[in-house]
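Student: Could you look at this predicted model? Sequence included:
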Amino acid sequence: MTIHSNPAAGLDGVAAAVTALSHVDGEKGELIVAGMRIGELAQNTDFEGLTARVWAAAMAREVDAAEARRWLGQARVAAFQRLPAILPATAGLPMIDAFRVAVAAIAPIDGLASEAAIVGAMPVFAAALVRQAEGKAPVAPDPALGHAADLLRMMRGEEAGVEEAKALDAYLVTVADHGMNASTFAARVVASTQANLFMAVTAGYCALTGPLHGGAPEPVLDMLDAIATQDRIASWIDEALARGERLMGFGHRIYKVRDPRADVLKRAVERLGGRGTDLGFAAEVEAYARRALEVAKPDRRLDTNVEFYTAILLDALKIPRRAFTPIFAVGRTAGWTAHALEQQRTGRLLRPSSIYTGAMPG
């Protein structure tokens, strides 16, 4: 038998689903979610509106944004009531693992669809785990607030400012869906078996925790901390590239130009003013890194990706670095649930073939 090399390593270029949810054009640097460019969505739609939009696209029927807001408020209240059973099982675990335990424990809620129960639980668990790590009791949700504002309030124990809530809301919208990424594909594979949405989203979160997918924002801040001062930017970056190290926050598997989400989040950071990371310093690091990468790797187009300004935005909102991946999941769960619903409505069992390279029996 003739053995052929894999024609699509990493499934690059292989269409695994037909979807109405999102489209990524890596050459143009464009992300379209349910018919709108991501910049338009972040400017004109809150997280509840985005969630209603992707659920509607997934189920091919109207979903009212006000109804979605009410459902998510109810789901946050129900999820909070389950914390006494969940938090003891997470004690002593790293945040990323503790959140996995919590996600796996999300349960159905009478009178609410599974997708609402799941999306509503995420900020409650993220906030409670941050407070548990600080030795503080969880704060009950306020179902009248928006998802982003309530997440910050539950995490801090006090109301967030209007601009802070808007900034986090823009982040949640921006990261809610992004084509057939690894975690979304994992969720769709599980959903294709007709397993329920709770199982599919748990698989999605597990995929997100890998450093090649959702684990990059925290190291961006570590890099900025290591550079420390303006006069060290050039030398630090040049030495890192000479050692063959990756510059965190630059380059993307799909985008061959600037990640469109980076500009959305940069604008959100700018609206927050001078909180957290020095934005002027970060912009200088970004500018020099882009020039240095163009010289060091002329055969590859490595531009700013979403993780660079994600790190700066979440730092400005005083969200602990150890919570960055769970906060990413709070937003991405809207996309995971939508893709799982769409897969179950329109797709088949996902069962790709493989190319065998092992020995054949004599």
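Tutor: Everything's here; your move. Just so we're clear, the structure is a prediction, and the values are computed from it rather than from any experiment.

Student: Going by C-alpha atoms from here, please, whenever you check contacts or count neighbours.
Tutor: Will do.

Student: what sits against residue 25?
Tutor: Neighbouring residues of residue 25 by Cα atoms under 8 Å, 6 or more residues apart in numbering: 31, 254-255.

Student: Go again with 10 Å.
Tutor: By Cα atoms under 10 Å, 6 or more residues apart in numbering, the contact set of residue 25 is 31-32, 179, 254-257.

Student: Tell me which of these fall in strands.
Tutor: Among the contacts of residue 25, the residues falling in strands (DSSP state E) are 31-32.

Student: among the contacts of residue 25, which ones are buried?
Tutor: 31-32, 179, 255-257 (16 or more other Cα atoms under 10 Å).

Student: Let me have these in a markdown table, adding distance to residue 318 as columns.
Tutor: Shown next, in a markdown table, are the buried ones among the contacts of residue 25 (distance: Cα to Cα, whole Å):
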| residue | distance to residue 318 |
| --- | --- |
| 31 | 28 |
| 32 | 29 |
| 179 | 29 |
| 255 | 29 |
| 256 | 31 |
| 257 | 30 |
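
Student: got the buried residues for the longest helix seen in the chain?
Tutor: Selection of the longest helix in the chain by residue count, based on DSSP state H, yields helix 324-346. Across helix 324-346, burial judged by 16+ other Cα under 10 Å covers 324-344.

Student: likewise stretch 230-244?
Tutor: Burial within stretch 230-244, assessed by neighbour count using 16+ other Cα under 10 Å, is assigned to 233-234, 237-238, 241.

Student: Please narrow those to those residing in helices.
Tutor: Using DSSP H, the subset of the buried residues of stretch 230-244 located in helices is 233-234, 237-238, 241.

Student: on that earlier part again, of all the contacts of residue 25, which comes closest to residue 289?
Tutor: residue 257 (14.3 Å; Cα to Cα).

Student: ok, the closest one touching residue 26?
Tutor: Yes - assessed by Cα atoms under 10 Å, residue 257 is found in contact with residue 26 at 7.0 Å.

Student: what angle sits between the helix or strand hosting residue 168 and helix 324-346?
Tutor: Taking DSSP states H and E as the definition, one finds residue 168 inside helix 162-174. Angle between the axes of helix 162-174 and helix 324-346 is 40 degrees (criterion: axes from the mean of the first three to the mean of the last three Cα atoms, to 10 degrees).

Student: okay, now the one to match up with it:
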Amino acid sequence: MYQPGLKGVVAVETELSNIDGEEGILTYRGMAIHDIVQNYSFEEAAFYLLHGTFPSEKELQGFQSHLNKYRYMPPYLQQIIDQLPIEQEMMDVLRTAISAVTFYQDDTHDTAIQLIAMMPTIIACRFRHSQNKSFIVPDNNLQHVENFMYMLTENVDSTHVKMLEAYLIMTMEHGLNASTFAARVTKSTQSDIISAITSAIGTMKGPLHGGAPSGVIDLLNEIETKDNIYETIHSKLKNKERIMGFGHRVYKTVDPRAEALKQIILGLENRPEWIELALQTEIATIDMLKKYKPNQQLYTNVEYYAAAIMKSLEIDPNLFTAIFSSSRIVGWCAHAIEQESNNTIFRPAAKYIGK
């Protein structure tokens, strides 16, 4: 039976994540995303997805040591990044740089750690170069997310790090999405994991998949202050405009990732001004949506709070999709490893409709 885009077709069996769109549930290996974000670090969550168990103290130290070791780019890779045209988009640079990595090991797990560790360095290196600023060498005294913030901004603010870490954990993995499927298809040919991740990055670049949450930022910029919330949202609904950041193709109720992000944010002291604006806008918008669209329940999705966080952190919008990729690479690698453990090459049929 022909299914355009393979929608609804079960192509793999996986132990990595489960999405229940009707109930608004997302789990990593059986654990609710909310519990992981609340109780574990980026390193612990990544280890859990890659290995199936949370690390012991000794295992965590070893994992962190490997990440620290592989943060550093070989000189030839930095030269490639610096020599690419300045107008080259960040995702193009990321795809080219990852494909140029040649020091991978025979062990897929070890190569995965190398790629996860190096991607933030590649992003930061290119961003600093595009800003005519000197490259900041990784600091091995800092954890993964702290070091990423440091390389981008020369600053490590604990509140900012906590917000970014929560976002990165909850976007590590999300089922058989387009980029993950691309990674598994490539790995199913018994190609190497670097080729699989390169395929995934090329897919993530597409605006239908990894597009930046710029629409939400535009909305918050337009509202600007809490005094303008009602008037702005009322006007958009009256004109039948789409309210960006509300509704999701999969989740028919609250997006669990948005809710988990929100809970982290509510627990912060000295919340940034943009976060406060986002919280108040959400309350007002949901209230008005009930009046304008009583038969359609719409809730905030993960992009809503992702945009608010990125805006609060003053992250350049050109980095949004790349930062998303620096998280999702954990899921890509975990899927590549799972594909390798029980492999069947993907070979769907095509229905001929020509002459």
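Tutor: Sure thing, it's come through. Fair warning: this is a prediction, and the values are worked out from it, not measured in the lab.

Student: hang on, the earlier thing: just flag the most distant two among the buried residues of stretch 230-244 of the first structure.
Tutor: Using Cα to Cα, the two most remote members of those are 233 and 241, lying 12.3 Å apart.

Student: and for those two, which residues touch both?
Tutor: residue 289.

Student: now the strands for the second structure?
Tutor: For the second structure, strands defined by DSSP E occupy the ranges 17-20, 25-28, 31-32.

Student: Go through the ones you listed and pick out the most buried.
Tutor: Among those, the stretch with the highest mean neighbour count (mean count of other Cα atoms under 10 Å) is strand 25-28, at a mean of 22.

Student: so that one corresponds to what in the first structure?
Tutor: Per the alignment by TM-score structural alignment, strand 25-28 of the second structure matches residues 30-33 in the first structure.

Student: Report the central residue of the first structure.
Tutor: residue 328 (3.5 Å; Cα atoms, centre = their mean).

Student: Tell me the residue in the second structure aligned with that one.
Tutor: Correspondence of residue 328 of the first structure to the second structure, assessed by TM-score structural alignment: residue 324.

Student: next one: residue 145 of the first structure
Tutor: Looks like residue 145 of the first structure aligns to residue 142 there (TM-score structural alignment).

Student: My understanding was that its match contacts residue 161; is that so?
Tutor: No - judged on Cα under 10 Å, residue 142 of the second structure makes no contact with residue 161 at a distance of 11.1 Å.

Student: which of those two has more neighbours?
Tutor: Neighbours per residue (other Cα atoms under 10 Å) separate residue 142 of the second structure from residue 161, with residue 161 holding more: 20 against 14.

Student: tell me the contacts of the more buried one?
Tutor: Contacts of residue 161 of the second structure by Cα under 10 Å, 6+ apart are 143-150, 167, 313.

Student: Can you tell me which of these lies closest to residue 58 of the second structure?
Tutor: Proximity of the contacts of residue 161 of the second structure to residue 58 of the second structure (Cα to Cα) peaks at residue 143, which lies at 15.9 Å.

Student: Which position in the first structure pairs with residue 299 of the second structure?
Tutor: Match for residue 299 of the second structure (TM-score structural alignment): residue 303.

Student: any idea which of the buried residues of stretch 230-244 of the first structure is closest to residue 277 of the first structure?
Tutor: Nearest to residue 277 of the first structure, judged by Cα to Cα, of these is residue 233 at 15.0 Å.

Student: What distance do you get for the closest one to residue 269 of the first structure?
Tutor: Distance from residue 233 of the first structure to residue 269 of the first structure, counting by Cα to Cα, to the nearest Å: 21 Å.

Student: same check, this time on residue 98 of the first structure
Tutor: Relative to residue 269 of the first structure, and taking Cα to Cα, residue 98 of the first structure is found at 28 Å.

Student: swap in residue 52 of the first structure?
Tutor: From residue 52 of the first structure over to residue 269 of the first structure (counting by Cα to Cα), the distance is 26 Å.

Student: what about those two, which has more around it?
Tutor: More crowded of residue 52 of the first structure and residue 269, by other Cα under 10 Å: residue 269, with 28 against 21.

Student: Can you give me the separation between the equivalent of the more buried one over in the second structure and residue 58 of the second structure?
Tutor: The alignment partner of residue 269 of the first structure in the second structure, by TM-score structural alignment, is residue 265. Noted for residue 265 of the second structure: a distance of 31 Å to residue 58 of the second structure, by Cα to Cα.

Student: again, but for residue 269 of the second structure
Tutor: According to Cα to Cα, residue 269 of the second structure and residue 58 of the second structure sit 32 Å apart.

Student: just residue 229 of the second structure next, same as before
Tutor: Residue 229 of the second structure is 50 Å from residue 58 of the second structure, by Cα to Cα.

Student: Could you do residue 83 of the second structure as well?
Tutor: 41 Å.

Student: Over to residue 336 of the second structure?
Tutor: Per Cα to Cα, residue 336 of the second structure is found 26 Å from residue 58 of the second structure.

Student: Residue 254 of the first structure pairs with which position in the second structure?
Tutor: So, by TM-score structural alignment, residue 254 of the first structure is matched to residue 250.

Student: what's near enough to touch the closest residue in space to that match that isn't next to it in sequence?
Tutor: In this structure, residue 250 of the second structure finds its nearest non-sequential neighbour in residue 21, 5.1 Å apart by Cα to Cα, 6 or more residues apart in numbering. Counting by Cα under 10 Å, 6+ apart, residue 21 of the second structure makes contact with 248-256.

Student: The first structure: which residue goes with residue 84 of the second structure?
Tutor: Residue pairing (TM-score structural alignment): residue 84 of the second structure is matched to residue 89 of the first structure.

Student: Does that match touch residue 102 like I think?
Tutor: Yes - judged on Cα under 10 Å, residue 89 of the first structure makes contact with residue 102 at a distance of 8.6 Å.

Student: Looking at the two, which is more packed in?
Tutor: A direct count of neighbours by other Cα under 10 Å for residue 89 of the first structure and residue 102 places residue 102 higher, at 23 against 12.
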